[in-house]
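# Predicted model follows, preceded by the sequence.
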Amino acid sequence: MGFIYNIGIRTAHFGLKCAAVFNEKIKKGVIGRQDTFKVLENALHPNDKTLWFHCASLGEYEQGLPVFKELRAHYKQHKIVLSFFSPSGFEIRKNSPIADVVVYLPLDSKRNAKKFIDIVNPELSIFVKYDIWPNFLNELKKRSLRAILISAAFRKNQSYFKFYGAELRRALFTFEHIFTQNDTSKTLLQSINYNNVTVSGDTRFDRVSSQLELDNSLDFIETFKDNKLCVVAGSTWPEGDSLLINYINSCYHEDVKFIIAPHNIKSSQINSFQDKLNTESVLYSTRHDTQLTNAQVFIIDTIGILTKVYNYADIAYVGGAMGHTGLHNTLEPAVFGVPIIIGSNHGKFPEAKAMIDLNGMFSISNQKEFDHILNELIENKQKRLASGRNNSDYIKKNKGAVVQILDYLRI
């Protein structure tokens, strides 16, 4: 099985190089991986003490961040290596303050794994959620180097629990401990006789809770909102944009403001969205040239401020689940005590099911359902506030994963 896996890695390497010709995102990853060893050799000295944090992408980075911050503060004399598999994580967090060096993870060949660990030689490695690479992990195990997996979430249809998943199962056993998000994941691990497992919950709850300790004020959003009820639509995709455009154009609530933060901020798509609106709108990039209070729609054509924008929401819509791209982060608005509307394709997101069951989140499938629930939340203040409280209470109840992980590490 190991032979087949390694052949698959070589095939993937060739496939990515071919795909890079046609896909800019893949191209960035291919080029970035070519520089990984050079970057590491320039940043690290053989005598350096190191920690290694690995994340698949941006979402996993945000998930691991509260743990990373604590380790950064505790291990002041260590250098920290942060690796990403996806360009969407690397490009946004390549200057992360929690790391001394940020790199793309090389493809998981035996040769790459040996060279990477030769250079980094981490005292402790933290993997987040599910990005599990057998050759890297086996190399750590061979050298008796510690590795743990945090915020893990498993499903019974994954390869680890199938007859053909022996290589990936062995990779799980290289972790000295696995912290899972839920009991189901623990039970699945125990079904393959992996027992060094703790149900700690999801570190994302700690991550979003820490947002409340920050200054979330944005003066231009405050000016735009003008003390009116505000709907914030975060990480939207075209299938959700059409719902929003149709609603805004037919909206009879004159005192409602809308903030739209598209997932894709290409100017062509932003301009298309803006052109379809029948009401005055303003872009983040042109906010200084506009009387903000006169606009009904504010479009965020930048990245990095959505978490603060949610602070101004009375109602939130979170994109991704109207199509099949995957539901975006619903915990970010939930922590501010905001009722949330999402699409119906949310089966892989347990937090969505939990908040729906608590009547803090509402799943819709079409324009009629979207219009109905949004009108109800706008018009029924009592329901709006109660739904928001249900979400904030849910966040508070599920904090604590970081404390358990740090306690295990004796920090």
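Received, thanks. Numbering: from 1, shown residues only.

# Every contact and neighbour count from this point should use C-alpha atoms.
Will do.

# in this structure, which spans are strands?
50-55, 79-84, 101-104, 124-128, 146-152, 177-180, 197-199, 229-236, 256-262, 281-283, 297-299, 315-318, 340-343, 361-364 (DSSP state E).

# let's bring in a second one:
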Amino acid sequence: MFSLLYNTSIWLYGAAIRLAAPFHTKARQSAEGQRHLLASIQTRLAGNTAPVAWFHAASLGEFEQGRPVIEAFRERYPGYKILLTFFSPSGYEVRKNYAGADYIFYLPLDMPQNAKQFVGLVKPRIAFFVKYEFWLNYLQELHQRRVPTISFSAIFRPGQVFFKLYGGGYRKLLTYFDHILVQNQQSLDLLKGIGLTNLTLAGDTRFDRVAQIVANKKEIPVAQLFKGNQPLVVIGSAWQADLDVLIPFLNRFDQPLKVIIAPHEIHTDEIERWRGQLRGTSIRYSETQTSGFESASLASSTVLIIDNIGMLSSLYQYGDYAYVGGAFGKGLHNILEAATFGMPLFFGPSYQKFQEAIDLVQEGGAFPVADTAELEATFRRLYQDQAAHQKATEISRQYVLRNIGATGKVMEVIQDYSLID
């Protein structure tokens, strides 16, 4: 019965995506990505004789979480081909040309025949799933073929279906993993409580990824010139709900402050609406790249809006403060990219599903805000009290440093699977 209900829900999801495709960009990208997908995979892999390691990430955030393991695996096992799949267009469309993988595809919908055909075509010697990815048919097929299957950077909470009285089918699904590496002690205890044993408390590989970002950060001259010698707040992965709180604060703030806004999604009409609402002089990054642009216009502007994707992680190096978006909506975006450079962090109230946010709030490096008034009061306190600002800065930086190392633990686990002939 569980399998029937699960497969029906996947079929309905696929149907809904096809119906929404004419009206919704991401739905259209998903539908187009699924069209003739298995045939494309068969063509691309034809003639490959090298062993394949399959990595699957839901979206861009999970890819960044998995990237340190992908790159460590390639270094340790250079004879393998890396095949990377994404569930979401926001991952695939941004990273479809990632040089660290040999093959990059959407994941075919998790129907029994798709899973059987995909695994048969790819013939993975080992499979990795990042964080939340639990696909019944793929896991069953890998288990039946005795393919070592690893989940890493996984995190579990008491309210999830795995731990409910009616969650037997989902608990069974977890047994198809050969090893699960979890982020925190609570996750470890929950899985032990339902009888799982092949577990490791490894931490979160995102810490390793943001350490890589610091080591390989890209200089952005436009941001450096814009900042000058003034304090700067970087507003990263911002949505409209975040700007509804931020704009009134920015318009009232009467001390020197430069502002960089990096939207989570680029929509020209939305950016122009924000510019119209902001009292300070604003400029778009794309305007600084045109011929005849005068740098004086950049230096005299108070707000720089980033109208492209891919720069945010390096922009944080210029920040004295960071506000990370998403926590006035579905959930907080990546705060570690900012924390690793050391600065006080601000975000909205919906952060409880993110262990790093919980930790940093408790330690005093991050500050959740419920509205404009709370943001203004907290920001002004840190702006005016240099000692408090420096304390929050050091807390954020040290938090990242002491949590590095999860990738190495993943690599230790897979040594047991005889990947080298």
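Yes, it's here. None of the values given here were measured: they were computed from a predicted structure.

# Just the TM-score for the two chains, thanks.
For this chain pair, the superposition-based TM-score is 0.96 by TM-score structural alignment, normalised by the length of the first structure; 409 aligned residues with a C-alpha RMSD of 1.4 Å.

# picking up where we left off before, can I get the strands of the first structure in CSV with mean neighbour count and distance to residue 274 of the first structure?
Shown next, in CSV, are these (neighbours: other C-alpha atoms under 10 Å; distance: least, C-alpha to C-alpha, whole Å):
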stretch, mean neighbour count, distance to residue 274 of the first structure
strand 50-55, 24, 35
strand 79-84, 25, 34
strand 101-104, 24, 36
strand 124-128, 23, 38
strand 146-152, 22, 39
strand 177-180, 24, 43
strand 197-199, 19, 46
strand 229-236, 23, 14
strand 256-262, 23, 10
strand 281-283, 21, 7
strand 297-299, 24, 8
strand 315-318, 26, 18
strand 340-343, 26, 22
strand 361-364, 22, 24
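
# Distance check, the residue nearest to residue 2 of the second structure when sequence neighbours are not counted against residue 156 of the second structure.
Sequence neighbours aside, residue 169 is the residue nearest to residue 2 of the second structure in space, at 5.9 Å (criterion: C-alpha to C-alpha, 6 or more residues apart in numbering). Taking C-alpha to C-alpha, to the nearest Å as the measure, residue 169 of the second structure falls 16 Å from residue 156 of the second structure.

# Can you tell me how far the alignment partner in the first structure of the residue nearest to residue 2 of the second structure is from residue 349 of the first structure?
The alignment partner of residue 169 of the second structure in the first structure, by TM-score structural alignment, is residue 167. Per C-alpha to C-alpha, residue 167 of the first structure is found 27 Å from residue 349 of the first structure.

# circling back to that earlier point, residue 169 and residue 156 of the second structure: who's more crowded?
residue 156 (22 against 15; other C-alpha atoms under 10 Å).

# now the aligned residue in the first structure for the more buried one, nearest residue through space, not along the chain?
Aligned by TM-score structural alignment, residue 156 of the second structure pairs with residue 154 of the first structure. Residue nearest to residue 154 of the first structure in three dimensions, not counting chain neighbours: residue 185, with 4.9 Å by C-alpha to C-alpha, 6+ apart.

# Count the neighbours of the counterpart of that neighbour in the second structure for me.
Here residue 185 of the first structure is matched to residue 187 in the second structure, going by TM-score structural alignment. Burial of residue 187 of the second structure is recorded as 19 neighbouring residues (other C-alpha under 10 Å).

# contacting residues for residue 187 of the second structure?
By C-alpha atoms under 8 Å, 6 or more residues apart in numbering, the residues touching residue 187 of the second structure are 154, 155, 156, 157.

# Residue 344 is in contact with residue 364 of the first structure, correct?
Yes - contact criterion C-alpha atoms under 8 Å: residue 364 of the first structure and residue 344 qualify, at 5.6 Å.

# tell me the centre residue of the second structure?
Nearest residue to the geometric centre of the second structure (C-alpha atoms, centre = their mean): residue 61, 1.4 Å.

# if I pick that residue, what's in contact with it?
With C-alpha under 8 Å, 6+ apart, residue 61 of the second structure has these contacts: 91, 334.

# Check the alignment and tell me where it lands in the first structure.
In the first structure, residue 61 of the second structure lands on residue 59 (TM-score structural alignment).

# if I look at its match, how far off is residue 86 of the first structure?
The value you get for residue 59 of the first structure to residue 86 of the first structure, if C-alpha to C-alpha is used, is 11 Å.

# Kindly report the same for residue 2 of the first structure.
In terms of C-alpha to C-alpha, residue 2 of the first structure sits 24 Å off from residue 86 of the first structure.

# These two: who's more crowded?
A side-by-side neighbour count of residue 2 of the first structure and residue 86, using other C-alpha under 10 Å, places residue 86 first with 18 against 12.
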